[in-house]
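In: Requesting a structural model of the entry that follows:
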Amino acid sequence: MVATNWNRSTTLSRFMDGILLLRVPPMRDGALRFRVCDAPGAASSRRRSATEEPFSGASRSAIAEVSTLAGPCPIRQPESVSASSPRRAVFLDLDGTIMTANGAIPLSARRALALAREAGHALILSTGRSAAQVPQEVRDLEFDAVITGSGWRIELPDGQRLHDAQFDPRTVAEIVGMLRATGIRFYFETHHGLVVDNDVRSALQRLFAVVADEAGRAHWEHFFVTGLASAAPDIPDQVTKLVCLAGPEWNPSLPAGVRRLPTSIPQLADHLTELMPDDVHKGAAMQIALDWLGLPRTAAIAVGDGENDIEMLSMAGRGIAMGGANDTVRAAADWVAPAAENHGLWMALRSAHALGSD
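Out: Take a look at the predicted model:
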């Protein structure tokens, strides 16, 4: 893709972090074509030739990745989806989807959410984090509902709950006994936050030092600050999952109805494993939210990057995997967007025609 000069055949589409998409007239095959240039007021405003590379850093990566994903036509919609489609429900993962691996929310993601809201769509956060681990910065994005614990709880802005459940304490006790007998270190996630003893906290800090850059370490270490110290009860109340310091090669004998998943923390997916019931997942929570909204699954758009997003992606009318997703997650999706730090959420919602009219 190259920079384009302003002329009557181009139409301003959207801004995203200093990048401007210009829609050119449809080709004979009916496909939409987009060219990209710096937005007015971007860091560099000098005139460039049509052959000069206008991008740097994440912007260039975003354009290259989109081009790789979809060839010359990165945004082409099936005829059943149009900018005038009725209200839909947009289900959004947090880590690796709205937030980057370092905990930042790109300006393009904020703009995409605002445009989807202006278009009349319902926005539902669907995260593996507990309710206590969702920062106020995220809640301030004004979601219609928040799904936490990968499906355990669905909360409305006024504090009402559409759904609220927890791990069977007897099953939790059985798992804890097995983990302690085999020497596997672990911590609890509860509706109130994390319960992390000092030994596990130290082990996690050592992991962050190896797998994350400085910004990533600062973000995730802050995430664990809310964990309780070793004086916490033996087994806390309202457990939603157990997170084990073990990688994908760990294959324990688990109680019936319990499954294991890689953690949804991007940098630690090869080092931590989550244990929770088979029938608790984001897809089941999505169905509860859709029933509340009075919408069918075909009206759902789901965006995520982790294995705990698979049910949600496969059940939605439009499932979109983020660029950081592994092959298993991508296989459950209808489309793959760039990574979060490369304007992935903006491109994901644009691909689903969820941003309103151009």
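In: only C-alpha atoms for contact and neighbour calcs from this point on.
Out: Noted.
In: what are the ranges of the helices in the stretch 1-150 of the chain?
Out: 57-70, 107-118, 136-139 (DSSP state H, counting those that start in this stretch).
In: tally of neighbours for residue 204?
Out: Look at residue 204: counted by other C-alpha atoms under 10 Å, it has 19 neighbours.
In: can you check the one 10 residues further on too?
Out: Neighbours of residue 214 under the rule other C-alpha under 10 Å: 10.
In: Next: residue 170.
Out: Residues near residue 170, counting by other C-alpha under 10 Å, number 9.
In: In terms of helices and strands, where is it?
Out: Following DSSP states H and E, one finds residue 170 within helix 169-182.
In: before we move on, the earlier item: so can I have TSV of the helices of the stretch 1-150 of the chain showing distance to residue 16?
Out: Supplementary listing: the helices of the stretch 1-150 of the chain in TSV, determined by distance: least, C-alpha to C-alpha, whole Å:
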stretch	distance to residue 16
helix 57-70	10
helix 107-118	5
helix 136-139	19
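In: Could I get these in a markdown table, plus columns for distance to residue 170 and mean neighbour count?
Out: Below are the helices of the stretch 1-150 of the chain laid out as a markdown table (distance: least, C-alpha to C-alpha, whole Å; neighbours: other C-alpha atoms under 10 Å):
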| stretch | distance to residue 170 | mean neighbour count |
| --- | --- | --- |
| helix 57-70 | 47 | 16 |
| helix 107-118 | 41 | 20 |
| helix 136-139 | 33 | 12 |
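In: out of those helices, which comes closest to residue 314?
Out: helix 57-70 (19.6 Å; C-alpha to C-alpha).
In: for the closest one, the distance to its chain's centre please.
Out: Its chain's C-alpha centre lies 19 Å from the corresponding centre of helix 57-70 when counted by C-alpha atoms, centre = their mean, to the nearest Å.
In: The structure of the following sequence is requested for comparison with the preceding one:
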Amino acid sequence: MNVRAIFIDMDGTLLKASNSISSRNKEAIYKLVNQGVKVFLATGRHYDITVPYHKEIGLQTPIICLNGAAIHDAETGSIIRMKTVRLNEERFHNLTAERPCNVIIHTANGIYYKETNREIDYWAKVGQIPPVYIGDLRQAKYQDVLKYSVRTGGPCPELSSLFKKEAEVIDWNDGFELVAPNVSKWFAIKSLLTEFRMSPSEVVAIGDGPNDIEMLRHAGTGVAMGNASEKVKSSANFVTGHHENDGLAEFIERNLLKSSKSYAI
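Out: Have a look, this model is predicted:
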């Protein structure tokens, strides 16, 4: 199989829990790029907290952010494609206000938070851009929403299901996210495949989360991390090692590098 591109998730895939990229993962990516394979990042993160890692690896490809709701130009950072989500704002804020949770609103112009925490402070440090707003989001003036994130501290399908008529819902162990209907990482990948004149059969996608399922199912080769849930693993063609044990590099070394003995894929 001729692999021309690989789309890599970040948290739980490229990154360790420490938010760092291992030297082994970097080396595997460098070798792929030198072989002529295009390497893309496809993440649920906002651009500002993605681009430092994109630069660290030295990638020059467009960046898929916010679960596919935005694609950013590698050189300028400008949004080259985006799909906004429209909710009944009054209903959304009333429903989320009834439960103890944090609400994060990702827009084309920055991030708005109900409240801050250690993780959010870290994001601001990494992205070197402070939040646009922290406080009662009913008082905030925002537009061009790309993703809503509701952090409840645990699964909350009874709440997330209330938005399925308005948005694409992604359930997590600590809450849920909302993007525009039919938006996913695969939605964004398809547009890039058209631009680069590639077919899905020439693509590898690798990830660990529920927001990776669509790209794992539809890419020519879908790879789930060892730390992924069984639902994610069942959506993939391959399961590689844990992200703390460089499962990304393990798959690349075994299957994609021309200088290595490879399995047939």
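In: that older thread, which helices and strands sit right next to the helix holding residue 170 of structure 1?
Out: Using 3 or more C-alpha pairs under 8 Å, 6 or more residues apart in numbering; DSSP states H and E as the contact definition, helix 169-182 of structure 1 packs against no other helix or strand.
In: doesn't residue 141 of structure 2 fall inside a strand?
Out: No: counting by DSSP: H, G, I helix; E, B strand; the rest coil, residue 141 of structure 2 is not part of a strand but coil.
In: so how many other residues sit close to it?
Out: A count of nearby residues for residue 141 of structure 2, using other C-alpha under 10 Å, gives 8.
In: and the gap between it and residue 89 of structure 2?
Out: Using C-alpha to C-alpha, to the nearest Å, we find residue 141 of structure 2 at a distance of 12 Å from residue 89 of structure 2.
In: For the stretch 201-350 of structure 1, which segments are assigned as helices?
Out: The residue ranges that make up the helices of the stretch 201-350 of structure 1, judged by DSSP H, counting those that start in this stretch, are 214-225, 282-293, 310-315, 327-331, 344-351.
In: Compare those and give me the one nearest residue 321 of structure 1.
Out: helix 327-331 (5.6 Å).
In: Superposed on structure 2, what's the mean shift for that closest one?
Out: Overlaying structure 2 shows helix 327-331 of structure 1 at a mean distance of 0.6 Å from the equivalent residues (mean C-alpha distance after the TM-score superposition for structure 1).
In: contacts for that helix?
Out: With C-alpha atoms under 8 Å, 6 or more residues apart in numbering as the test, helix 327-331 of structure 1 has contacts from 305, 306, 307, 309, 310, 321, 336.
In: any chance of the helices of the stretch 201-350 of structure 1 in a markdown table, plus distance to residue 155 of structure 1?
Out: What follows is the helices of the stretch 201-350 of structure 1, written out as a markdown table (distance: least, C-alpha to C-alpha, whole Å):
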| stretch | distance to residue 155 of structure 1 |
| --- | --- |
| helix 214-225 | 21 |
| helix 282-293 | 10 |
| helix 310-315 | 18 |
| helix 327-331 | 26 |
| helix 344-351 | 23 |
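In: any idea which of these is most buried?
Out: Burial among those, expressed as mean neighbours by mean count of other C-alpha atoms under 10 Å, is greatest for helix 344-351, which shows a mean of 26.
In: can you give me the offset of that one from its chain's centre?
Out: Taking C-alpha atoms, centre = their mean, the mean C-alpha location of helix 344-351 of structure 1 is offset from the chain mean by 12 Å.
In: by how many degrees do that helix and helix 107-118 diverge?
Out: For helix 344-351 of structure 1 and helix 107-118, the angle between their directions (axes from the mean of the first three to the mean of the last three C-alpha atoms, to 10 degrees) works out to 40 degrees.
In: one step back: between the helices of the stretch 201-350 of structure 1, which one is closest to residue 107 of structure 1.
Out: Distances from residue 107 of structure 1 to each of the helices of the stretch 201-350 of structure 1 were compared by C-alpha to C-alpha, and the smallest falls on helix 344-351, at 9.5 Å.
In: Compare that closest one with structure 2 and give me the mean distance after superposition.
Out: Compared with structure 2 after fitting, helix 344-351 of structure 1 deviates on average by 1.8 Å (mean C-alpha distance after the TM-score superposition for structure 1).
In: In stretch 190-209 of structure 1, which residues are buried?
Out: Judged by neighbour count using 16 or more other C-alpha atoms under 10 Å, the buried positions of stretch 190-209 of structure 1 are 190, 191, 192, 193, 194, 195, 196, 197, 200, 201, 204, 208.
In: so residue 2 of structure 2 makes contact with residue 202?
Out: Yes: when contacts are counted by C-alpha atoms under 8 Å, residue 2 of structure 2 is listed as touching residue 202 (5.9 Å).
In: who's more crowded, those two?
Out: Set side by side, residue 2 of structure 2 and residue 202 show unequal neighbour counts under other C-alpha under 10 Å, the larger going to residue 202 at 16 against 10.
In: Map that one across to structure 1 for me.
Out: Taking TM-score structural alignment for the superposition, residue 202 of structure 2 sits opposite residue 299 in structure 1.
In: cool, and residue 147 of structure 2?
Out: Residue mapping for residue 147 of structure 2 onto structure 1 gives residue 241, with TM-score structural alignment as the criterion.
In: ok, residue 101 of structure 2 to residue 179 of structure 2 distance?
Out: According to C-alpha to C-alpha, residue 101 of structure 2 stands 18 Å off from residue 179 of structure 2.
In: Tell me which of those two has more neighbours.
Out: Comparing residue 101 of structure 2 with residue 179 by neighbour count (other C-alpha under 10 Å), the higher total belongs to residue 179, at 27 against 17.
In: To which residue of structure 1 is that one aligned?
Out: Looking across to structure 1 (by TM-score structural alignment), residue 179 of structure 2 lines up with residue 276.
In: Other residues contacting stretch 243-260 of structure 2?
Out: Outside stretch 243-260 of structure 2, the residues that reach it (C-alpha under 8 Å, 6+ apart) are 3, 12-17, 22, 24-25, 28-29, 31-32, 35, 206, 225-227, 240-241, 261-265.
In: Cool, thanks, signing off.
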